[in-house]
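Asker: Sequence and predicted structure are below.
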Amino acid sequence: MTTRSSKYVGVFAALVLILVPAPFPAAQPQSAMSASTQPSLADVLEDVTPAVVNIAVRSRASAETNPLYNDPFFRRYFNPPEQQQRLSAGSGVIVDANKGYILTNHHVVADAGEIAVTLKDRRRFTAELVGSDEATDIALLKIDADKLTALSFGDSGALRVGDPVVAIGNPFGLGQTVTSGIVSALGRGGINVEGYEDFIQTDASINPGNSGGALVTADGLLVGVNTSIIAPTGGNVGIGFAVPIAMASAVMEQLIEHGEVRRGRIGISVQDLTPDLAEALSIEESYGAVVGNVEKDSPAEQAGLRAGDVIIAVNNRKITGSADLRNRVGLAQVGSEVEIELLRDRVRNTVSMRIEPDKAIAKPGAMPARLEGAEFQDAAGNVVVSSVEDGSAAARAGLRMGDVIVAANRRPIATVAELETALKNASGTIALDLFRAGSKHLLVIR
């Protein structure tokens, strides 16, 4: 019995020795452990966050009215609709401390009656709207203030999928908030219906109120202006978008100089270089824009461009497709020189041309009645549907704002004038070849 008891006592003692933890090493200071084992963005953010501001917008909107007020007979029985004040909030980022320039989104300040900017140190200023561009969703504000902090621009064109980024803004009016993530994708389109887009996609949370805030790299450089999210459930699902700073800064320069964006053109219509086209043209490149038509007396024709040329770079930066080319040309300063690198018969050539102003807009009544309610505008060698009135004949026919029309009744077109000519006296079916959200469609209107 004693032996058995001793045996079990020995086993129990061994178990105790296994289960009792070994003594802890001498305690280290918490700050030393954190600094050595956990990388932090805190030091970078201390320098960056003072450049991100809260924007409060006061605007006026018509109050809800009885639908009968729109009827001239019944209108006399109702009081006129009153204007109601509307408050909204967003974010912005200081990009010039000396001049007080602040980048934000167009949709943050659209229809604003009064714009107030609050800095991180709680100073509050009334802001002047320098200019705004709906097509890129970029606006520029100015405040008269000293001791401002501005962010330096990074190279958004050098971003890679997987690069760490930080989104800074004022979500839900909670105050300045920082979220981190990575670059999930580049060159995203189909978000802004106007079509001037080349979005950076990120999984860093961008919630309501973050619009206009900063997207920065891990070393504190500004690479994007946060603009929108995909929210099928109404909340953030990890798919946010930012306007690249290269595009935002180009818009800013024009807003400072002109108070608006004056888009340029070179007089060509283009389409994406697809694998099938690359095979047909016997070229190895997998990116670029194929010239479909060259407008007579345009800068492109004067520079010697021809149908079938494949544009692969503008000013030494590669072109990923037709939308990318449209962005580069449309946002270039009118009158500036651009270098176009192209492939012709598998031989590389570089030509220079001057950007000319993009002015043509379709006049009311110039199009068939079946397209009434739509406005068309020249844009970088294409015809863009710049607006479609709700409930109009054009809307019922299926046209959408942002559609890029490249052919009418199988006739290639590059300008509004050519579209008008192609559809002049059209009494039968109208067939429009167009691009929508990056995909080609054939819209048949009877």
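Answerer: All right, it came through fine. As the structure is a computational prediction, the values presented were derived from the model and not from experiment.

Asker: contacts, neighbours, all on C-alpha from now
Answerer: Will do.

Asker: which helices and strands sit right next to the helix ranked longest in the chain?
Answerer: Ranked by residue count, the top helix of the chain under DSSP state H comes out as helix 2-19. The contact analysis (3 or more C-alpha pairs under 8 Å, 6 or more residues apart in numbering; DSSP states H and E) places helix 2-19 against no helix or strand.

Asker: Which element is encountered next along the chain beyond that helix?
Answerer: Once helix 2-19 ends, the next helix or strand along the chain (criterion: DSSP states H and E) is helix 30-37.

Asker: Report the buried residues of the longest helix of the chain.
Answerer: By 16 or more other C-alpha atoms under 10 Å, helix 2-19 has no buried positions at all.

Asker: contacting residues around that helix?
Answerer: By C-alpha atoms under 8 Å, 6 or more residues apart in numbering, the list of residues contacting helix 2-19 from outside is empty.

Asker: What residues sit buried inside the helix or strand hosting Gly92?
Answerer: Following DSSP H and E, one finds Gly92 within strand 83-96. When burial is assessed from 16+ other C-alpha under 10 Å, strand 83-96 yields the following buried residues: Ala89, Gly90, Ser91, Gly92, Val93, Ile94, Val95, Asp96.

Asker: let's bring in a second one:
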Amino acid sequence: MQSHAKTIARRVTPVPAAALRLFLALMLGLGLALAQVVAAHAQGAPASFAGLADKISPAVVNITTSTVVAAPTQNSPMVPEGSPFEDFFRDFMDPQKRGEGPRRSEALGSGFVISEDGYIVTNNHVIEGADDIQVEFFSGKKLEAKIVGTDPKTDIALLKVQSDTPLPFVSFGNSDLARVGDWVVAMGNPLGQGFSVSAGIVSARNRALSGTYDDYIQTDAAINRGNSGGPLFNMDGQVIGVNTAILSPNGGSIGIGFSMASNVVVKVVQQLREFGETRRGWLGVRIQDVTPDVAEAIGLKDAKGALVTDVPEGPAKVAGMVAGDVIVQFDGAPVADTRDLVRRVADAPIGQAVKVVVMREGKTRSLSITLGRREEAEGEGPAAGAGPAAPVEPTSADLLGLTVSALTAEQAQELGLPGATEGLAITKVDAASEAYTKGLREGDLITEAGQQKVATIKDLEDRIQEAREAGRKSLLLLIRRGGDPRFVALTVAE
């Protein structure tokens, strides 16, 4: 072993000191560069969110709404008028005398200030039907708010308060820059507990729940009832989403929350601020996605674009569009699918001509279409009494462990909802059912099933049948309780 060591020593060529110093300097520089690259691509969690919370808290608000609802009548004992027990039962069942007339019902939510002169963004469902809106600031200051405008399609509302001094506010960021895995912070008033901060990451992008213009950011930051309307911040303190809904089997946060992307919200807020209402473009067609088999049948290379299934009276028909056309470009950019087209048409200016390229019989054609306004088009319903008489609708039905009935104006009033609200009221829940286990209760309202609106019992029956025929095991229901929405999946297997 000693001989071998010596042999190795004799083979080593001495290195000049200057060259050695240069080599070590180069290696040190390379090491620092590699360390910076690794740090840039593998940053850990922030040491603290305290600085960010201090910066943004003053612009986040708690919102309390109230409205007058009819006196509760459910579960009251049937006592003959004039009975000697009448007063006893009235005092026993309603010791606070609430049943003597209408009462005021309160609800809680969140919001955030977007300008020093008092414009505030929240969810539409937070303030819907309210006749009194109170805003509480982080400082404890309280102001009354007025509604500037609402957009139920994106569940966004714009409020305004009058303040003697400029208000702290936050700015919107570009939600398209948010990446899956980025840190985010949610602020609001969860479960009425007051100002609260929760942190998480962006779990997914471009989620669509039930609306035409949905573009939700999914996050695992804790979002609960009362967080609705509150902001979702990036690490620069910019609002990249408005916390709107959660997916939960029990009504509490399980790490699946949804925030409407700021790039959708900004456009809505701008229109509400300028006009007090939304003004979306309208093409005037019925469309469906292009499937691979449809693409092959009509000679399209890729399954992209929007297939026109019907062209009623409207801008597209005037321009010469026909059923069977495939819209492949809109206003100079390719169309990916129906969702992409609908959102871009909505954002396009009303009353201005846009270039629309369609594929027809294997050839492209360019059409110049002057867009109408969607809100006006949707307001033009069929004339009263037109069409065949509708079949008689059953008053209630037992489905998925639930007894449901079409929501009446009286029930809407009892639940503190606007009279025009549509949905199915849950009047009973089988205690042994999956629905009961997942937290559904009497008084809840089903407004959507399978991401489609339901207003009648037949609507729900159709959605159940469609799910079964498609081989799906469950059906996603959108449930509202006290104005707060959440999704619940129920098994539909026969």
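Answerer: Here it is on my side, so go on. Please read all numbers here as calculations on a predicted model, not as lab measurements.

Asker: so Ile479 of structure 2 makes contact with Ile446?
Answerer: Yes: with contact taken as C-alpha atoms under 8 Å, Ile479 of structure 2 and Ile446 are classed as touching, separated by 4.8 Å.

Asker: Which of the two has more residues huddled nearby?
Answerer: Applying other C-alpha atoms under 10 Å to Ile479 of structure 2 and Ile446 shows that Ile446 carries more neighbours, namely 26 against 22.

Asker: Identify each buried residue in the lengthiest helix in structure 2, please.
Answerer: Taking DSSP H as the assignment, the helix of structure 2 that covers the most residues is helix 17-41. For helix 17-41 of structure 2, a neighbour-count test (16+ other C-alpha under 10 Å) marks nothing as buried.

Asker: roughly how far is that helix from the heart of the chain?
Answerer: A distance of 49 Å separates the C-alpha centroid of helix 17-41 of structure 2 from that of its chain, computed with C-alpha atoms, centre = their mean, to the nearest Å.

Asker: average distance between the very next helix or strand once past that helix and structure 1?
Answerer: Toward the C-terminus, helix 17-41 of structure 2 is succeeded by helix 50-56 as the next helix or strand (DSSP H and E). On the superposed models, the aligned residues of structure 1 are on average 3.3 Å from helix 50-56 of structure 2, with distances taken as mean C-alpha distance after the TM-score superposition for structure 1.

Asker: Show residues contacting helix 50-56 of structure 2.
Answerer: Helix 50-56 of structure 2 is touched from outside by Phe169, Val170, Val197, Met235, Asp236, Gly237, with contacts defined as C-alpha under 8 Å, 6+ apart.

Asker: what's the distance between Ser386 of structure 1 and Leu423 of structure 1?
Answerer: According to C-alpha to C-alpha, to the nearest Å, Ser386 of structure 1 and Leu423 of structure 1 sit 18 Å apart.

Asker: more crowded one of those two?
Answerer: The neighbour count for Ser386 of structure 1 versus Leu423, taken as other C-alpha under 10 Å, is higher for Ser386 (22 against 17).

Asker: name the helices or strands packed onto the host helix or strand of the more buried one?
Answerer: When elements are defined using DSSP H and E, Ser386 of structure 1 is found to belong to strand 382-388. Packed against strand 382-388 of structure 1, as judged by 3+ C-alpha pairs under 8 Å, 6+ apart, are the following elements: strand 268-272, strand 374-379, strand 404-408.
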